[in-house]
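K.L.:
The sequence and its predicted three-dimensional model are supplied below.
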Amino acid sequence: MRRTEQSSPAGEQALGAAESFGAVLCDIDGVIRFFDTSEVTRLERAAGLPEGTTESVGFAPENDLPLLLGTITREEWADSIVRGLLPRVAAHEAEALARAFSMADFRVDETVVDLLRQVREHCPLVLVSNATRWLDDDLARLGLTDLAHSVVNSSLVGVAKPDRRIYEIAAERAGVAPDRCLFVDDRQENVDAAVAFGMTGVLHRDATDLRTALLPITGRAGTAPPGD
């Protein structure tokens, strides 16, 4: 079993001395992409709901998993959020919240994108995401269609992290044995599953974690920009 690395003095030393990896497998949401839910928060306050209520409904397994496995549409997902919010709020408030949440805008962490572009110069880069069927359109909006050599999208392959099968698919796409793959994700359960499969896992908290983890590949520490 491979190790899980985190950003700490000991972890940095271990990674600095580690062998170079043959491929990097990286999550998208929570690592590369971040959603703006400020409008959802505003609507929740106006409706008298605790902040985060809509997110808890939208990401409840019975609502979220069918979306991530590609078995329902965005509209059907929004309808499930409406049902989950009723009768705590009026129908028109539930519909507004569901629309704002399911259509939320997003941004990228440019520092992470720059680090991953460096990776492309050295080894295969595969994005591994529990994502929707419209992920390709989202990546095009962000100008990231050429970021990775391959994208493993749960809604297209029909299996989601932390299921072992999605890690098998990702390693196959990379053309590298699991024990030479570096897996990066912001969720501990997904990292743990990668480690159990034989990969080296990195729990992502900020770009510093990724920069340190990639040193065996990129060979340069770099400096964090202001606000990183």
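P.N.:
Thanks, I have the structure now. Residues are numbered from 1 along each chain as shown.
K.L.:
can we go C-alpha only for contacts and neighbour counts from here?
P.N.:
OK.
K.L.:
can you give me the strands in this protein?
P.N.:
Along the chain, the segments classed as strands by DSSP state E run 4-5, 23-26, 33-35, 106-108, 125-129, 150-153, 181-185, 200-203.
K.L.:
will you turn the ones you listed into CSV that also has distance to Ile81 and mean neighbour count?
P.N.:
Putting these into CSV (distance: least, C-alpha to C-alpha, whole Å; neighbours: other C-alpha atoms under 10 Å) gives the following:
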stretch, distance to Ile81, mean neighbour count
strand 4-5, 35, 21
strand 23-26, 28, 27
strand 33-35, 17, 15
strand 106-108, 20, 15
strand 125-129, 22, 24
strand 150-153, 22, 22
strand 181-185, 26, 27
strand 200-203, 29, 26
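K.L.:
Alongside the first one, take a look at this:
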Amino acid sequence: MKKRQLVLDIGGVLATDLDNFWFTLSEEAQLPLEIVRSVYKQEIRQNLWNGNITEPEFWDWLTNTFPNIKLDYLKESLTNSLYPLDGINYLKRWANHADIHILSNHRAEWIYPFLNPFKHFLSSIIISSEVGVAKPDKEIYEICMNQIGGNLPILFVDNKSENLIPASDFGWNTILADSSNQWINTVENEIVR
């Protein structure tokens, strides 16, 4: 019997988003969070997640854009902003019932240290900075399907509804990860039942 295919996002599903990092940057730059996020979004976000710039280029951009910051403190803040959420505790159990795949908009340099202790539960890892395209671009879902090898059905969990739409278009079953973790019960019912 073929195993189910479970595709999981990282931020907001298995680990925290980088919200604490952005709060720290806002404080360091002495600017409102909305302004910091807006400048980031307009100037560098897409290139960062798509891997079109290097991690050192991101840090250079930060120091040039926000000259008052303490770079070493921010690098430490970024590392400390990634901590596990409850979903990570289910990987071992779910791996007994499904092939687990990661599909995440992230930087490989930041996320692999977090994922390393769990790699043996994962069938594939697709990080946007490595493949050059980010969700919700349909191409990243095609890359994921090629990794999976066309085995359907696919169950996909993401914390952003706009990332679920292309997955649904490809025929994947989707679950929106909520902060109250009801999504975990849904995955349990779908995968373990």
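P.N.:
Thanks, I have the structure now. Since this is a predicted model, take the numbers as computed values, not measurements.
K.L.:
returning to what we had before: can you add distance to Asp79 of the first structure and give the strands of the first structure back as a markdown table?
P.N.:
Putting these into a markdown table (distance: least, C-alpha to C-alpha, whole Å) gives the following:
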| stretch | distance to Asp79 of the first structure |
| --- | --- |
| strand 4-5 | 38 |
| strand 23-26 | 31 |
| strand 33-35 | 20 |
| strand 106-108 | 21 |
| strand 125-129 | 23 |
| strand 150-153 | 23 |
| strand 181-185 | 29 |
| strand 200-203 | 33 |
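K.L.:
Do a quick rundown of the helices in the first structure.
P.N.:
Along the first structure, counting by DSSP state H, helices occupy 9-16, 38-47, 53-58, 61-68, 74-85, 91-102, 110-120, 135-141, 154-157, 164-174, 188-196, 207-213, 215-218.
K.L.:
Dump these to a markdown table, plus distance to Leu127 of the first structure and mean neighbour count.
P.N.:
Converted to a markdown table, the helices of the first structure look like this (distance: least, C-alpha to C-alpha, whole Å; neighbours: other C-alpha under 10 Å):
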| stretch | distance to Leu127 of the first structure | mean neighbour count |
| --- | --- | --- |
| helix 9-16 | 21 | 14 |
| helix 38-47 | 27 | 16 |
| helix 53-58 | 23 | 19 |
| helix 61-68 | 15 | 18 |
| helix 74-85 | 22 | 19 |
| helix 91-102 | 22 | 20 |
| helix 110-120 | 10 | 17 |
| helix 135-141 | 11 | 14 |
| helix 154-157 | 11 | 20 |
| helix 164-174 | 8 | 19 |
| helix 188-196 | 14 | 21 |
| helix 207-213 | 14 | 22 |
| helix 215-218 | 17 | 20 |
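K.L.:
between those helices, which gets nearest to Leu147 of the first structure?
P.N.:
With C-alpha to C-alpha as the criterion, Leu147 of the first structure lies closest to helix 110-120 of the helices of the first structure, at 6.4 Å.
K.L.:
just the angle between the closest one and strand 125-129, please?
P.N.:
For helix 110-120 of the first structure against strand 125-129, the angle between stretch directions is 130 degrees (axes from the mean of the first three to the mean of the last three C-alpha atoms, to 10 degrees).
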